[in-house]
Each structure stands twice: as structure tokens, then as C-alpha cells.
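>>> Generate a structure from the sequence data that follows.
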Amino acid sequence: MEVKIKRNQVDLVQAELKKLEDLLVQRQHLFCSSRTPRSHRRLVETQILEEASAFELLIPDMKTGLEKIFREDRGCGSCISYLRTGDKRQNGEMMWDFLKEWKSQLDTQKH
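The predicted model follows:
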């Protein structure tokens, strides 16, 4: 079942995906931090899954992708680079691929 996004809904959907992206960046940062308890990361993962439920009709496989990210994305940027720049977006590999795919799927659903 293909769902189309109306032009006036595009900005809202993109803002929600950006919010999900920010949570994924936070989650990956917690994953890469050796000082953060696993329980903190699990709380963020739960929040991510809750936020993702808004995309169920638009991106049916998103939950599966998120669970794969939680299990398999081990990408962590350099600690030294993070200390210099504070850029948390250097972490993660798989999540960036999935986000690019999801953005593309949303773009094709506009009408």
C-alpha cells in the first residue's frame, strides 16, 4: 500500500524525521561513550521506536531498520576528534545509510 504525502504535510514529516535523526545521533553517541550506562542508551532506543511509530504507514520497514541499527551499528568516530569538535555526527555508519534511504522514500511519496 503506497501512501502519498500532501504538499502541506511535507514540512511536518521532514521535521519529524529530523527529530528522529537527532535521537539516533544521541543514541549512537551514548553507544560510543564508555562512561554511559547501557540503561541510558536503552531509554533513548525506546524513545526512538515510539517516535518511529508515526512513520509506520509511510515507511513500513523503519522499525526493522532501527532494530538492525541497535544490534549492528558499531561505528564510532575518533574520541580525539570529538573532544576537539564536539561533533556527535561522526558516530554511526549504518544509521546514516538508513536515514538517507528513509528520506528518499519520503521524497518519492510527495504529490
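
>>> CA atoms for contacts and neighbours, from now on please.
Fine.

>>> I'd like the distance between residue 97 and residue 69.
10 Å (C-alpha to C-alpha, to the nearest Å).

>>> let me redo that: residue 62
10 Å.

>>> Tell me which other helices or strands the lengthiest helix in the chain touches.
Secondary structure of the chain per DSSP state H: the longest helix is helix 7-32. Judged by 3 or more C-alpha pairs under 8 Å, 6 or more residues apart in numbering; DSSP states H and E, helix 7-32 is in contact with helix 38-52, helix 94-108.

>>> again, only using 7 Å
helix 38-52 (3 or more C-alpha pairs under 7 Å, 6 or more residues apart in numbering; DSSP states H and E).

>>> List the neighbours of the helix it packs on that are in contact with it.
Contacts with helix 38-52, where a contact means C-alpha atoms under 7 Å, 6 or more residues apart in numbering, come from 20, 23, 27, 30-31, 63.

>>> buried sites along that helix?
41, 44-45, 48, 51-52 (16 or more other C-alpha atoms under 10 Å).

>>> quick check, nearest of the residues you listed to residue 5?
Using C-alpha to C-alpha, residue 52 is the member of the buried residues of helix 38-52 that lies nearest residue 5, at 16.5 Å.

>>> Just list the residues touching residue 34, thanks.
Contacts of residue 34 by C-alpha under 7 Å, 6+ apart: none found.

>>> compare with the first, here's sequence two:
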Amino acid sequence: MEYPTRPQRKRGGGRDGSQWNYALLVPMLGLAAFRWIWTRESQKEIQKAKAQYDQDVNTMKSELEARYRETLKERSRTAAMLELELEKEKQRVKGYKQAMASQSHQLMEERKQLQQERQTLEREKQKVVSSGAAGAVLHQALEGEDDWYRRATATLKELEGQLVERQYAYCSYIQPREQRLEMEKNMLLKAVREPLGRELDLESDLRDIFKRDRHCAEVANMDKRKNGSLMWVYLKYWQLQVTMQKHKRAEQALFGGKIQPGTK
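Reported below is the predicted structural model:
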């Protein structure tokens, strides 16, 4: 914009000065109007930006609160499921303990009964031995069963070693489950095929051990024989049964007429 040049002031007149003032007033008013319009538009933009910012913040806040509530719900559901599973495991372990206690009590009662019967047989044996010739006959009959007794004891000793290895495999973190199952299968087959296994009903007892004996020693344990609990009760029970069988076989041989006084 070109501003008019300042006219030379003429002598004797004031109108030229007024014209000069009006010429300056017009652009100043235009500049003031521009500043007012610019300031107003700027304030509108600022208000608009602030409103958009507040809207974005509220939207983000709502989304975060919704996600937080959903996370809390999910964690609550997960915690409830974990508590339910934990309670189930507690009940299952409690059931196992009760079953183990009942089975152990039953085995201990049977063991006591076998011990009482063994003591009775020992007393009868002493009476027969003290009777002279009859004692010699009974002694001969018992000697005739020594070979069977040694074989039966050796079988139980072998089975004990297999049970120790099986329980070690059960308690191990590195041995595969299939290897343990194969060991159990072989023991069951042998118990069915061998006469001693059928006489003592080892198959049923072994299945009970495989199902219920879950005892393992501490992780740092290096002694395999510290694993297992029910299996050791059964091993003692089987040994007592073998001892009882020896006396019963001798008694059957004696009263069946297979052993005669003075014969070997």
C-alpha cells in the first residue's frame, strides 16, 4: 500500500494538516481490525484444539478404564479357577492319604495275624521237636522245603530290586514315563507266569503299589531305597507269606504221608 507523501505545508491554512491526520488514521484502523480478527480466530482455534484434546483424553481414559476392568475380571476368573483346581488337588491328595492309611492299616493287621500264626506254628514245632521221633520227622519235612524257600526268597529279592528301580523311575524328573510303564508291565507278566506269583497273588498287590505308592524322597536324595512306602510294607508281607507257605507245605508233606520216620 502506498501512503501519500506528506504535502508541503502552506502558509496561512490548517486544512492540509487535517487531511494528513485522516490519511494516517485509515491504515491504523485497518491494522487494528486485522489484529482483532486474527486474535479472535486464534482464540477459536485454541478453544477447538483444547476441546479436541479434552475429548481425546476422555476417550483414552475411558478405554484404559475399560481395559483395566476387563483385566481385573480376567484375573479374578483365573484366580477363582486356580483356587478351584488347588482345592481339587487338596481333596485328591487327602483321598490318597486316607486310602494309603487304610491300606497300610489293613496290611499291618494282616502282618500281625501272620506273625501270630507263625508264632503258633513255631510253638507247635517246638512241641513236636521235643516229642523225639515226631520232632525228627517234622525237621525232615522242613528241610525238604528249604530248596523251595530259597527259590521263593530269591524271587522276592529280585522283585524288590525291580520295585526299587520302578519307584526311582517314578520319582525321577528325567526318565521317560514309557520306560516306567514298561518296567511295570514286565513285573506284572512275571507275577502271572511264575508259580510263586500265583500263590501269593502278586499281580493284584503290584497293581495296588503302582496305583497308590507315590512316596518320593527329597530331590537331592541319591539313595534309591529311600523312595516308596507301600511297596516296603508289601515286601515284608510277602516274606511272611513265604515263611508261612514253607511250614504249610511241610505240614502237608508230613500229614500226607510223603515223609516217613527214618527216611531222607
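
>>> Please confirm that residue 60 of the first structure is located within a helix.
No - assessed with DSSP: H, G, I helix; E, B strand; the rest coil, residue 60 of the first structure is coil; it does not lie in a helix.

>>> burial count for it?
A count of neighbours around residue 60 of the first structure, defined by other C-alpha atoms under 10 Å, yields 14.

>>> Map residue 40 of the first structure across to the second structure for me.
Mapped onto the second structure by TM-score structural alignment, residue 40 of the first structure lines up with residue 179.

>>> so what corresponds to residue 64 of the first structure in the second structure?
Under the alignment defined by TM-score structural alignment, residue 64 of the first structure is paired with residue 204 of the second structure.

>>> List the buried residues for stretch 66-74 of the first structure?
66, 69-70, 73-74.

>>> Same list, those, but as a markdown table with secondary structure please.
What follows is the buried residues of stretch 66-74 of the first structure, written out as a markdown table (three-state DSSP):
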| residue | secondary structure |
| --- | --- |
| 66 | helix |
| 69 | helix |
| 70 | helix |
| 73 | coil |
| 74 | coil |
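
>>> now the residues you listed as JSON lines including distance to residue 92 of the first structure?
Output for the buried residues of stretch 66-74 of the first structure, formatted as JSON lines (distance: C-alpha to C-alpha, whole Å):
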{"residue": "66", "distance to residue 92 of the first structure": "12"}
{"residue": "69", "distance to residue 92 of the first structure": "9"}
{"residue": "70", "distance to residue 92 of the first structure": "10"}
{"residue": "73", "distance to residue 92 of the first structure": "6"}
{"residue": "74", "distance to residue 92 of the first structure": "7"}
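
>>> So which bits of stretch 162-179 of the second structure are buried?
Here stretch 162-179 of the second structure shows 162-171 as buried, counting by 16+ other C-alpha under 10 Å.

>>> Kindly provide the distance from the alignment partner in the second structure of residue 78 of the first structure to residue 171 of the second structure.
Alignment note: residue 78 of the first structure maps to residue 218 in the second structure; criterion TM-score structural alignment. Distance, residue 218 of the second structure to residue 171 of the second structure, using C-alpha to C-alpha: 10 Å.

>>> And for residue 19 of the second structure?
Distance, residue 19 of the second structure to residue 171 of the second structure, using C-alpha to C-alpha: 113 Å.

>>> Over to residue 239 of the second structure?
25 Å.

>>> before we move on, what about residue 106 of the second structure?
From residue 106 of the second structure to residue 171 of the second structure the distance is 25 Å (C-alpha to C-alpha).

>>> give the contact list for residue 145 of the second structure.
Contacts of residue 145 of the second structure by C-alpha under 7 Å, 6+ apart are 246, 250.

>>> Perfect, that will be all.
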